[in-house]
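*Asks:* using only what follows, build the 3D model:
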Amino acid sequence: MIRYPLLKEGATVGVTAPSSGVEPSMHDLLKQAIRRMEKEGFAVSGGDTIWTQHKAKSAPARLRADELNRMLKDDRIGLVLPPWGGELLVEVLEYIDYEQIGEKWLLGYSDISLLLLAVTLNTGLATAHGTNLVDLRGSIDDETTAKWREALTTPAGGSFEQRSSERYQVEWKHRAENAEQDSSDDSVFNLTEPTVWRSISGSDVGLKGRLLGGCIDVIRHLIGTPYGDVRAFREKHMPGEPVLWYLENCEMNTADLRRSLVQMKLAGWFENCSGLMFGRSPANTPVGGYTAEDVYRDLSEELGVPVLYDIDCGHMPPQLTLINGAMAQVEFSEEKGTASVLQIFK
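*Replies:* The predicted model follows:
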């Protein structure tokens, strides 16, 4: 059984950096995001780690874990929302007090997806893969990103629906050298390209299963650890039900992507899998003519399941809010290149 938190109006948002903090040159972006959350009616409790960054992480692993654990245990906090991802969240996994986590949401993506998946697998608590805090700093949110709030305020037993976006971005607007100017922008994303979802079969696709996933670059490192036992999670929390995997590639070429997916398969992660959905990727560099589409086709044929790709997930926003543990129903139209995603909290 999956447990679903409920974000209440006026709840406190805990902001901590279990991966990367924010460089001083970009503090204006973080301050803007915090003010925006407060304007939306939330109280914000910020930790020390969000303001520091040294040697690819916000702070030593123990300090990051201690601050995260305090927020995970604090009943006053309804949502833990890091400023963004990073590189070395893996260092804190062994120090998290999984049994002490309260009924609250965790939201984020990139390196944060490693934390999300580990928490869901080890506790049965639903977690939310979606926007990060810094990307909520603008006064205008696109419709796809804005769905995070509806998702997190959906009660257990309820449902919410999303549709594929109309446009996506290929280049980030914020840079350290123009952070002060950027902090006043009405919208955060530069949505210039028409969104087109695709299926490897070239036909309409319907998918149903419980969602699990994240950034492949980092979640693959759960394999073989006490924190990545997908089989035990399935047997305890969703016996007999299929998994619908959503995955995205941040930095890997296609050979590394293929190796990672084969490792997941050999580790049993894709047992009783109803399908896979891959997010748009800024990487996916072909190796020897071996393309991302070739990778998806090989996996689809090996597992005998449908594969969708170029979906709204990951490092080329906007992205859907996808709930680890939720039952999802996906309807994809090949002719239109669009899809609807219904998530049910049961």
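
*Asks:* only C-alpha atoms for contact and neighbour calcs from this point on.
*Replies:* Will do.

*Asks:* could I get the full set of helices for the stretch 101-250 of the chain?
*Replies:* All helices of the stretch 101-250 of the chain, identified by DSSP state H, counting those that start in this stretch, fall at 112-123, 143-152, 179-182, 216-219, 230-237.

*Asks:* could you find the closest non-adjacent residue to Ala118?
*Replies:* Tyr227 (5.6 Å; Cα to Cα, 6 or more residues apart in numbering).

*Asks:* equivalent analysis for Tyr95, please.
*Replies:* That would be Ala65: by Cα to Cα, 6+ apart, it lies 6.0 Å from Tyr95.

*Asks:* with Gln53 instead?
*Replies:* Gly21 (5.0 Å).

*Asks:* that neighbour - how many residues pack around it?
*Replies:* Residue crowding around Gly21 was assessed by other Cα atoms under 10 Å; the count is 26.

*Asks:* that one: what's it in contact with?
*Replies:* Remark: with contacts taken as Cα atoms under 8 Å, 6 or more residues apart in numbering, Gly21 is in contact with Thr49, Ile50, Trp51, Thr52, Gln53, Lys57, Ser58, Ala59, Pro83, Trp84.

*Asks:* and with 7 Å instead?
*Replies:* Applying Cα atoms under 7 Å, 6 or more residues apart in numbering to Gly21 gives the contacts Thr49, Ile50, Trp51, Thr52, Gln53, Lys57, Ser58.

*Asks:* now the other sequence, so there's something to compare against:
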Amino acid sequence: MIRYPILKEHASIGVTAPSSGVPKELHKLLVGAKDRMGERGYKSVIGDTAWTQDKAVSAPAQKRAEELNAMIRDESVDLIIPPWGGELLIEILEYIDFEQMPAKWILGYSDVSMLLLAVTLNTGIATAHGTNLIDLRGERTDVTTAMWEAVLSTGEKETVTQYSSDMYQKVWDFENPTPHIFNLSEKTEWKTVPNGNTEVAGRLLGGCIDVIHHLIGTPYGDVAKFRESYIPDEPVIWYFENCEMSTTDLRRCLVQIKLAGWFDNVSAILFGRSPANMPVENHKVEDVYAALSEEHKVPIIYDIDCGHLPPQVILINGAYANIEVKKGKGKIVQTFK
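*Replies:* Sure thing, here's the model as predicted:
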């Protein structure tokens, strides 16, 4: 069975940087996030790696892994939220102690999603794809992002419902954050292939496709073994978000994922809004989605609240989800079973 951690009141948050840390000139962001979480009743335990950044990483791989392992083992740390993503989390995978890992929430996205998926696949512990710590520093939190607490507080065999946002942020304006950090200026619309109202169900797995496809062929990306051990015969809903890839880059990754068997018994494939998806010649992202739907005979739901154009719903790797899209609006019901 999937093991689900649970967020308790006045929890202690372990802040470690398994990928990128916060450079000195941006320390105010980390301090602001710590203070804001304190106002909300949380204690933050900030590791050394969160304060440093050089050569595209917070620290050498083994140091990053040691700090992460220590926070996972530390019974006084209730959940782990990295400051943000980065580039080279893959370097620490071989040093992570998956065998002795207790059930503890890890929340994040971008490069951190590689850690999330690897943990769930190798331990059967649910992990949470969603906001990072730095984006929780606002005076207020938008209603979509604020659901992180409700989702992580859901008990075993219980359900939690989230809805698509009303508006999303198209462009990051770091110098002019709003009271809820994001500049929500564009109307949210979830779209589908085939076009129309859609309902799907299955176990959620996914993350930032730029990085998680690199798990294929490694000991940390054995989806077949995970399925056999934890969710035998159950369909999977894959969710992806594209940070930097062109449409042909994306297409290559999706073909690789298919050839690796990750799409066996898939019931739907979801894609977050993306700042990338640059067309190559006349090969557009809509062409990628259409080809994928035809190949696997499953619905594609895209431009969902997931990834680098916030806000984000909280998607739990391992949870059973029922997802509806009606007239451009989305509803996600996750069951912790």
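
*Asks:* let me see the TM-score of these two.
*Replies:* With the length set by TM-score structural alignment, normalised by the length of structure 2, the two chains reach a TM-score of 0.99; 337 aligned residues with a Cα RMSD of 0.8 Å.

*Asks:* ok so, going back, how close does the residue nearest to Tyr95 of structure 1 get to Met71 of structure 1?
*Replies:* According to Cα to Cα, to the nearest Å, Ala65 of structure 1 stands 10 Å off from Met71 of structure 1.

*Asks:* among the contacts of Gly21 of structure 1, who's most crowded?
*Replies:* Neighbour counts for those were taken using other Cα under 10 Å; the highest belongs to Ser58, which has 26 neighbours.

*Asks:* between the helices of the stretch 101-250 of structure 1, which one is closest to Val262 of structure 1.
*Replies:* Evaluated with Cα to Cα, these place helix 216-219 nearest to Val262 of structure 1, the distance being 11.7 Å.

*Asks:* what is the aligned counterpart of Gln256 of structure 2 in structure 1?
*Replies:* Using TM-score structural alignment as the criterion, the counterpart of Gln256 of structure 2 in structure 1 is Gln263.

*Asks:* neighbours around that match, how many?
*Replies:* Burial of Gln263 of structure 1, expressed as a neighbour count using other Cα under 10 Å, amounts to 14.

*Asks:* work out for me the element the residue mapped onto Leu299 of structure 1 from structure 2 sits within.
*Replies:* For Leu299 of structure 1, the equivalent position in structure 2 is taken to be Leu292, counting by TM-score structural alignment. Following DSSP states H and E, the helix or strand that holds Leu292 of structure 2 is helix 285-296.

*Asks:* wait, Ala59 of structure 1 touches Ile50, no?
*Replies:* No. No contact is recorded between Ala59 of structure 1 and Ile50 when judged using Cα atoms under 7 Å, the distance being 9.2 Å.

*Asks:* can you pull the buried residues of stretch 17-34 of structure 2?
*Replies:* Judged by neighbour count using 16 or more other Cα atoms under 10 Å, the buried positions of stretch 17-34 of structure 2 are Ala17, Pro18, Ser19, Ser20, Gly21, Val22, Leu29, Leu30, Gly32, Ala33, Lys34.

*Asks:* cool, stretch 253-270 of structure 2 as well?
*Replies:* Taking 16+ other Cα under 10 Å as the basis for neighbour counts, the residues of stretch 253-270 of structure 2 that come out buried are Cys253, Leu254, Ile257, Ala260, Trp262, Phe263, Val266, Ser267, Ala268, Ile269, Leu270.

*Asks:* show me what contacts the second one?
*Replies:* What that stands for is Leu254 of structure 2. Shown here is Leu254 of structure 2, which makes no contacts under the criterion Cα under 7 Å, 6+ apart.

*Asks:* mind checking the SS state of it?
*Replies:* Secondary structure state of Leu254 of structure 2, per DSSP: H, G, I helix; E, B strand; the rest coil, is helix.

*Asks:* what distance do you get for it to Glu234 of structure 2?
*Replies:* Taking Cα to Cα as the measure, Leu254 of structure 2 and Glu234 of structure 2 are separated by 21 Å.

*Asks:* ok, now the third one?
*Replies:* The spacing between Ile257 of structure 2 and Glu234 of structure 2, counted by Cα to Cα, is 18 Å.

*Asks:* for the last one, same thing?
*Replies:* Applying Cα to Cα, one obtains 17 Å for the distance of Leu270 of structure 2 from Glu234 of structure 2.

*Asks:* can you map out the strands along the stretch 51-200 of structure 1?
*Replies:* Assigned by DSSP state E, counting those that start in this stretch, the stretch 51-200 of structure 1 shows strands spanning 77-80, 105-108, 127-129, 159-163, 167-168, 193-194, 198-199.
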